[in-house]
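Asker: I need the structure of the sequence given here:
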Amino acid sequence: MAPRSMIAGAFLGALALTAPVTAQVVEQVSSDSQAGVPLFTSETLQLTADALATLSQNQSTLFQFGNSSTLSARTVGGCKVFPGDFWWPSSLVWTLFDKVLGGALIKTVPLAASCYSSWPEYDADTCATITDDWTNSNLHAADSASVMWPLFEGRTCLPTTNASAACTVGGYSSYAVNVTNVAQIQLAVNFARNAGLRLVVKNTGHDFSGKSTGAGALGIWTHHLKEIDYIANYKTSSYQGPAVKMGAGVQAFEIYEKANELGFSVVGGEGKTVGVAGGYVLGGGHSPLSSIYGLAADQVLAMEVVLANGRFVTVTEESDPDLFWAIRGGGGGTFGIVTSVISRVHPKVGVTVSTFSFSTGADVSADTFWAGVRAYMERFPAHADAGTYAYFWILNTGTDSFVFLMNPFFAVNHTLAEYNALVQPWYDELSDLGISITPNSNYYDNFYDGWSAGFPLETVAASVMLTGSRLFPRENFVNETLFNTTFDTLRSTISDGYAILAFNLKAELVDGYPDNAANPAFRNTLMHAITSTSWDSDATNAEILDTMDYFTNTILGKWRATCPDSGAYMSESDIQEPNFQQAFYGSNYARLYKLKQLYDPSSLFYAPTAVGSENWVVNSQDGLPDQNGRLCRA
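Answerer: As a prediction, this is how the structure comes out:
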């Protein structure tokens, strides 16, 4: 028999009419925090027992906090409640939910619905604008449900010139809460848990595996939690110095602007629209500053978090060492919803930014080209140890035809003269090989200007592409036998028609920084390399799956064979990565899984390849590894 609370939920709409809700259910509490820094105003607006008491008993049923006896999963036949099910909340219940949220509930309309005559939003001009902007990451970051890789939503509503085609909500969340305060997160968490709904968390939607989307889900959209506070002297048991508190919605361009204004540097992503204080930092987060300061997760000193039971807690090294360890690097949308982080910051730093290219041609054979690339890879240890970060491409442009693009070499703490001295041995070797380059190198006296000049706005939203990656360890570049194997493997990958986008960096845990759950493979890496596969736009689902499987098992399989004990960066990876537990979490997985059962025993927080995700399966409608289907226990 269904739990009494579920029965109450199913008929709550009728009961709600007798006691209408006229205002958001929220209470303003003290700004004091165990973190030692005042809560943001958005964090002082919380769901409390007194706030819940303003509702009738029937109305409050779906919004009650969880405890040891009520935190069990509400499922129907082992699956999360899905649109069309008997237990799916009625429109009146959704109306009630919107009212207690203060009008923050958004019913999802796919971004490209304006291209389809079956939707009320159909408008040719709007469709044209959406189509033109489709690959712009800002477009998707500013939408409550859209993700930057529609393959993982299920490709159910892409821009089109065929207005009579079908467009459905598909794998996008059915509703989303536009969060502006903690109470709204707590209400959403409690509602999803008590009603048996799938729950997803979206900041910008950058994740390469679509972790922030899911059919029939309630989404929690943290994008507008933009507060930033600078703390001149922050103290913990292991740190004393400047720090910054960032709301979960703060993006790279925003925190970099603030850091430049106030004269400090902060470890954040290279992508302009990446949500620094969201899934990026929780998944580890490599950065143009990583070769000096480590990962973004290493910088975190404290967090404010809503747990699966709906409670708002402060997590520090002192207050909860296990959760403090797990959230920093153990993955977003896994243990709770972070509303803000306090991170250490660093002195203002100058940077030299250099771009250049070389390619095969009349005077440069394929073997000569690869000798030039090899000369670069041989210098990975020296360049990373000098604190630099390089972002480069190697592309196949035809039979025995290749191009190398440095986009850019980002030499932190290097003047132009120091940068030139560092790379001169490579430049000399290129010259000896007959390879001509014309570097465009410029020095900036601050990180922000160099980063703005060096890294373009991300191009996203390809629906005919799958990416995969590997963290290649230092041993692969200092051991001659391993280096030869690694180099030959990468050359073979590109010769077979697959591009490589890669980063030369290191991300060691700095002495004195507390340990965290970031992938141990990051600590030894000297190259984070990404490649991709693609298919024709009219390919069948079976053909797409065959292409994906070949890519995962054969192409990336060769990469894994060069460093089987290493792994991959979970946020920029192949969703089909075999043994993801080892690849993304390494030796940390057993401890992370145990903590997942402690803090979220019902797996309210689910995301593909996240800790504990092996206990669930998405029955996707197209048979591809996307989120367009019911979420059910495995």
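Asker: from here on, contacts and neighbour counts on C-alpha atoms
Answerer: Noted.
Asker: Which helix in the protein has the most residues?
Answerer: The longest helix of the chain (DSSP state H) is helix 416-433.
Asker: which helices and strands does that helix pack with?
Answerer: Counting contacts by 3 or more Cα pairs under 8 Å, 6 or more residues apart in numbering; DSSP states H and E, helix 416-433 packs against helix 366-377, strand 440-444.
Asker: To compare with the earlier structure, here is another sequence to fold:
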Amino acid sequence: MPGSPSLSLWSSVFLAITLAQAQNITWTTGAPTTQDWKTLNSTVAGRLYAGVPWAEPCFSLYNGNNTRPDAAQCSFVQQNYFNNHMVRTSVFAGYGPQNFEACMATSDQCMLNWMNPTDPAAFTPPQDCKQGSIPDYYIDVRQASDVSTAFQFVAAKKIPLVIKNSGHDFQGRASGPGSLALWVHNLKSITNNANFIPEGCSYTAGKTALTVGAGSQFQDIYQYAHDNKLIFVGGSDQSVTATGGWGQGGGHSSLSRLYGMGVDNALQYKVVTPDGVLRTANACQNQDLFWALRGGGGSTFGVVLEGTMQVYPDQSFQIANIIFPIGNLTITRGILSIFTDNATLLATQKWGGYLTPTNGELVLLNPTLSTKDAQNSVDALSKYAISVGGKATLETVPSFLTWFQGWVQGTYGTQDPIGLPQALASRIVPQANHATPESRAQLVDALMDAVNSSFFQQIHFATPYGYNATSASDTSVNPIWRSSLYQIITVNTWQYNDNLATKKATYANTTQSVATLRSITPTSGAYANEADIHEPDWQTSFWGSNYPKLLSIKNKYDPNHLLDCWHCVGWTSATDPRYKCYI
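Answerer: This is a model prediction of the structure:
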């Protein structure tokens, strides 16, 4: 579908008219009727759709009713079902962590066998394609009035509202049984401004910035930035968007050492708050909302339609690609030992990247060192990898996009897979835990516990350690990010037909996988975007000392909690029916 124009191009008159039209609708209180849905569809210009599970064309039963399989459409789904990042995010019912398409607690689901999507045992009778956690309906959002209308509708009808962007959400916040969803995927504008001054500010000089629609994904943003000889600070998955979960949750990046997190680069947001008002949030107006949006989490304070972020001149990078044998715990421990011994120096020298024990890979990129200095910097890791039968290369690439395309294509490391159930946990690891040989040895033991207790592990060497161009107090992310060197994520999975007991055990194992790390980092936390759904003391873990202020802002802009999601600011109860599918 074509992208929407930037909000900055919309006339104020048009916005005033559309918002007024939305506000003039009166919805009767009570459960929505068929006529209510028809009226809602008319109000949003025919862009209300049923939320049909992606794999439904393969089934002969859908929610207990006979249906006719569509062989051609089923074949397309099967070909792209597992680990196709861009295709899966281009359909409303596609989610990166596949378990949030399902109702995990009841096994109501519409899943193929992710290990073999053509396996007929998953979709032929008596298998029934159930709705699971896919929202019943969704609005394909193209303008602010769509959001205002939705807020009014759910307030009157008392049904859950969720926001879905790319579906790369490990907390399940973009789905929910019996809900109405706002799908912002098609807000895909990207514009460049060499002298951006936030609206309402009296600065005499602006900053080079890109303004991106809420649905703009890193694959397109990076290409656009490259074409304009710029670097955009973003994440490591081409299908993720710059606003929403990644952008509002903090946004760690392989560039964070030099340029900070995503929220450090945010200059302005256009956001519809739950009162239906389109607001501009920046350093000069709605400052409290701007602060909350810079780390307080997505799906919480409003629906962001576009964001403007500072960008930087493109440049060359040193790329260290270190490969070591997998399946040998002694070698894995050796790599982790050398890595932890050198992590502080590597971070100080502005290296960023990803260490994936599961795949036997460490890929690092550096924007500041010469080739000789870069080689010396990673020498210990390189020599060890080679000594145990691995290999190590160092090369200069001319641009950030060159590295990122190699990352996506598998020549510079391997991305983590999507399109499978994922029980995920994480921990942010402070620099203080690297201070002495004894603390580093303790840390290696904890990291090995994580390796031994999980199907997949990855260290995101991507914190803003050493970055100080933005004051930490200007953002609402957990302050622990500033004094930490990396985070580790651990993942466990299950098969499409596993029972509830297996799923519970899988989550329990994942929680346990970072238990030792939690115990030796008691003042640290976890990343709100990539965390255990059973994260203990999640308010402090995700936001630290910032949580009370965030809660106050939540109550100001969303006093009726029209936006509510699992372990988001202001969330209070797992007994709400909208969370019945969590385990």
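Asker: what about the strands in the stretch 301-450 of structure 1?
Answerer: In the stretch 301-450 of structure 1, the strands defined using DSSP state E, counting those that start in this stretch lie at 312-316, 337-344, 346-347, 351-359, 389-398, 401-412, 440-444.
Asker: got CSV for these, with distance to G629 of structure 1 and mean neighbour count too?
Answerer: Below are the strands of the stretch 301-450 of structure 1 laid out as CSV (distance: least, Cα to Cα, whole Å; neighbours: other Cα atoms under 10 Å):
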stretch, distance to G629 of structure 1, mean neighbour count
strand 312-316, 31, 21
strand 337-344, 23, 26
strand 346-347, 45, 14
strand 351-359, 44, 23
strand 389-398, 36, 20
strand 401-412, 39, 21
strand 440-444, 49, 17
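Asker: what about the strands in the stretch 451-583 of structure 2?
Answerer: Shown for the stretch 451-583 of structure 2, the strands assigned by DSSP E, counting those that start in this stretch span residues 456-461, 484-492.
Asker: same question, the stretch 151-300 of structure 2
Answerer: Using DSSP E, counting those that start in this stretch, the strands assigned to the stretch 151-300 of structure 2 run over residues 161-164, 180-183, 190-196, 207-213, 230-231, 266-272, 278-282.
Asker: Among the ones you listed, single out whichever gets nearest to T470 of structure 2.
Answerer: With Cα to Cα as the criterion, T470 of structure 2 lies closest to strand 266-272 of the strands of the stretch 151-300 of structure 2, at 10.5 Å.
Asker: Over in structure 1, find the residue span the closest one aligns onto.
Answerer: Aligning strand 266-272 of structure 2 against structure 1 (TM-score structural alignment) gives residues 300-306.
Asker: Quick check: buried residues in that stretch?
Answerer: V300, L301, A302, M303, E304, V305, V306 (16 or more other Cα atoms under 10 Å).
Asker: Thought S343 was touching the third one, still the case?
Answerer: I take that to be A302 of structure 1. Yes - using Cα atoms under 8 Å, A302 of structure 1 is in contact with S343, at 7.2 Å.
Asker: For the strands of the stretch 451-583 of structure 2, state which one has the densest average packing.
Answerer: strand 484-492 (a mean of 25; mean count of other Cα atoms under 10 Å).
Asker: how big's the offset between that one and structure 1?
Answerer: By mean Cα distance after the TM-score superposition for structure 1, the fitted strand 484-492 of structure 2 averages 1.3 Å away from its aligned residues in structure 1.
Asker: which residues sit in contact with the equivalent of N321 of structure 2 over in structure 1?
Answerer: In structure 1, the residue matched to N321 of structure 2 (TM-score structural alignment) is T355. T355 of structure 1 sits next to L405, M406, N407, P408, F409, P439, N440, S441 when contact means Cα atoms under 8 Å, 6 or more residues apart in numbering.
Asker: Cheers, nothing more for now.
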